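>>> Need a 3D model of the sequence below.
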Amino acid sequence: MSYVHDGAAYERDSRYLTTRITADGREGHPVEPGRYRLVVSRACPWAGRAVIVRRLLGLERALPMAVAGPVHDERSWTFDLDPGGRDPVLGIERLRDAYLARDPGYDRGITVPAVVDVTTGAVVTNDFPAITLDLSLEWTAHHRPGAPDLYPAERRAEIDAVNAEVYEDVNNGVYRAGFAGSQTAYREAYEALFERLGRLAERLAGSRYLVGDTVTEADVRLFTTLVRFDAVYHGHFKCNARKLTEMPVLWAYARDLFQTPGFGDTVDFVHIKRHYYEVHADINPTGIVPAGPDLAGWLTPHGREALGGSPFGDGTPPGPPEPSEAVPVAHTPWATAARA
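Next up, the predicted model:
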């Protein structure tokens, strides 16, 4: 399958299924614990947002999660991590089946995250920016005690503005560089990415978080790109002006978030690397997955407590991940720490 189109700038297919799951069910899908299944891959940064928000808000029981494997072919993500290669609840081998249950003529991206209605086996939505906001705003009756307010009303305009810039130049910017079909398109994306990272570093030099004194949706969205930067984007996507570890403010900020419960404990570096280096055959035709980088630095002191603020404000951190959802230790920096 080809991701790079000769001579063309990369454009993400944003024709999402935008049906929303709401507290009042106004679009036909009411919030109902256990009715829906959040399908993700730990390799995917867009799905990573939903995994983090779900965990921070304590929605594990209300919204069960299915984890697809880290690689896929032109047809679909697959449930090869599950016994028999089938999701035990949906009973399907490929996420594609849930999209076709929604629309037999579906001809758009088979993407994660996707929320599937277990009662029908059909995808309700794959609109990843809306999914996390609705988890914050529509699923409040099922948030854990002490859950943070990731999208506070008084900060929404600022969060939205930051998110728009981060999406254009950073979240999607790394893809625009990596999948560029011409030198000109690549250079434009590359320059916009590092200019934006510089501005974000200036913003974060005096502020522990992007908006306000606590973690918000904006931090979640930036984190999922930063945590993949050195492992994937620096080399694989040619975003190589500097490594994250060579950008002191952003590196400390990323470590601060990584060490916050609900962030780093959702990250699977093995899945991340396997996905990008194995699936993108037009960029990496050998399929060889790099052995590095060394992950030990993610657990080193970051010193950002001195800036004030606290991740959860008046709330509390989530507890440990449920055993069935824990990332294998061997796929994390904690494996390095255990060997030390």
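
>>> contacts and neighbour counts: CA atoms only from here.
OK.

>>> For the helix or strand hosting Gly48, which helices and strands make contact with it?
Using DSSP states H and E, Gly48 sits within helix 45-57. Other helices and strands packing on helix 45-57, by 3 or more CA pairs under 8 Å, 6 or more residues apart in numbering; DSSP states H and E, are strand 36-41, helix 128-137, helix 217-228.

>>> right, and those - which one's nearest Ala98?
Ala98 lies closest to strand 36-41 among these, at 10.3 Å (CA to CA).

>>> I'd like to check the angle between the closest one and helix 128-137, please.
Strand 36-41 and helix 128-137 are oriented at 130 degrees to each other (axes from the mean of the first three to the mean of the last three CA atoms, to 10 degrees).

>>> In stretch 188-198, which residues are buried?
Buried residues in stretch 188-198, counted by 16 or more other CA atoms under 10 Å: 189-194, 196-197.

>>> Show me the longest helix that occurs in the protein.
Identified as the longest helix of the chain according to DSSP state H is helix 183-205.

>>> which helices and strands sit right next to that helix?
Right, helix 183-205 is packed against helix 173-178, helix 248-258 by 3+ CA pairs under 8 Å, 6+ apart.

>>> Tell me which residues of the first one come out buried.
Within helix 173-178, the residues that qualify as buried by neighbour count (16+ other CA under 10 Å) are 173-178.

>>> To compare against the first, here's the next sequence to fold:
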Amino acid sequence: MHGPGYRRRRAGRGFAYYDLDGSLVKDDERLDRIRGLAIPPAWKDVWICPWPNGHIQATGVDAAGRRQYRYHDQWRARRDAEKHERVLDIARQLPDVRDAVKAGLRTRGLNRDRVLATAIRLLDLGAFRIGSEQYEEENGTYGLATLKRAHVSVRGERTFYSYTAKGGIDREVEITDRPVATVVRQLLERPADAGEDLLAYQTEDGEWRDVTSAEINAYLKEISGAEITAKDFRTWTATVLMAAALAEAPPPATKTARKKVVSAAYKQVSEQLGNTPAVCKASYVDPRVVDRFEHGETVAQALRAADEALSSGGMADRDTQKVLEQAVCQLLSA
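Next up is the predicted model:
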């Protein structure tokens, strides 16, 4: 990190902190602020902002050699609010994106558009992380773009995905979708010398090309005309799942009961996403869903309507998703 700042050095079982001029920081006010940042002990090359209102409060290098950051709470809250508002805007555009995906899936052969449309449908239905070639190489973990054929199986209209996700979490995903199953089956049946990655398409000259995470994001922008990323799908899915989990819970009678419901909902959503409740809360779920729940507002009515239609055979799963998403949009826009 460039610029003046405090430095951290190991001192016995703890750490000592040094001022801009190299002198030891001793006063309680500054030490309390620094300790309050909860900088992980494993971080190296730690830099600490000398000003309490700086938007980046600290940086360091983690055990994997990645630069990490601690942001000011208010700055982080503002950025998170902007992120969720942007994702809400994107959610309103999803019907058009899904129409473009349907068109891509209707093409024939394992061409670029059909395979990339399948990737977007999988993001939409499976809440996959997109993954990266770097994480696969360094950590042996996978996301959608790096899934191997060995991770996937097909039975009828159902596809099954079993792999090690980010953080070493074993993830199992089941998706029921006929167009996806058709394409995935063809991808699994392609020649053995066409590569071990699941997602690959055949160019006009007959060569096989593996799909990359950058290509999936580029295709999303291409069909939407907007700055949509794979992570936006996952963020929106987390918010919708949280809204549904809170709506399904019995109305809590006390503040303690309400906290337990929220905690259980975060746990449920994190299991569906393949991460932890803390990560789910900090990085994915729009906090306005919880705020509305605490004020007695949920999407319970939309959920009941969808369930009734499903039980009478009058609504497909995709229609259920549409009804629920519209209700969440209305809830967050209120």
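
>>> what's the TM between chain one and chain two?
Once superposed, the chains reach a TM-score of 0.27 (TM-score structural alignment, normalised by the length of structure 2), with 146 aligned residues with a CA RMSD of 6.4 Å.

>>> For the helices and strands packed on helix 183-205 of structure 1, give me CSV that also has distance to Asp219 of structure 1.
CSV is the format used below for those (distance: least, CA to CA, whole Å):
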stretch, distance to Asp219 of structure 1
helix 173-178, 17
helix 248-258, 8
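
>>> For Asn163 of structure 1, find the nearest of these.
helix 173-178 (12.8 Å).

>>> returning to what we had before: could you give the angle of the helix holding Gly48 of structure 1 to helix 128-137?
Angle of helix 45-57 of structure 1 versus helix 128-137, following the same axes, to 10 degrees, is 0 degrees.

>>> What is the neighbour count of Asp160 of structure 1?
14 (other CA atoms under 10 Å).

>>> nearest spatial neighbour of it, skipping sequence neighbours?
Once flanking residues are discounted, Asp160 of structure 1 sits nearest to Ala218: 7.9 Å by CA to CA, 6 or more residues apart in numbering.

>>> what about Ala306 of structure 2, neighbour count?
Neighbour tally, Ala306 of structure 2, other CA under 10 Å: 21.

>>> Please apply the same query to Gln183 of structure 1.
Gln183 of structure 1 is flanked by 12 other residues according to other CA under 10 Å.

>>> Equivalent analysis for Glu202 of structure 1, please.
Using other CA under 10 Å, Glu202 of structure 1 has 13 neighbouring residues.

>>> List the contacts of it.
Under the criterion of CA atoms under 8 Å, 6 or more residues apart in numbering, Glu202 of structure 1 has no contact partners.

>>> quick one: it and Ala114 of structure 1, what's the gap?
Per CA to CA, to the nearest Å, Glu202 of structure 1 is found 35 Å from Ala114 of structure 1.

>>> do the same with Ala68 of structure 1
Distance, Ala68 of structure 1 to Ala114 of structure 1, by CA to CA: 11 Å.

>>> For these two, list the residues in contact with both.
Common contact partners of Ala68 of structure 1 and Ala114 (CA under 8 Å, 6+ apart): 39-40.

>>> for the helix or strand hosting Ala119 of structure 2, packing partners?
Using DSSP H and E, Ala119 of structure 2 sits within helix 112-126. With contacts taken as 3+ CA pairs under 8 Å, 6+ apart, helix 112-126 of structure 2 sits against helix 73-105, strand 169-176, helix 178-189, strand 200-202, helix 213-224, helix 230-248.

>>> most packed of these?
Of all those, helix 230-248 has the most neighbours on average by mean count of other CA atoms under 10 Å, namely a mean of 23.

>>> immediately after that one, which helix or strand?
Counting by DSSP H and E, what follows helix 230-248 of structure 2 is helix 255-273.
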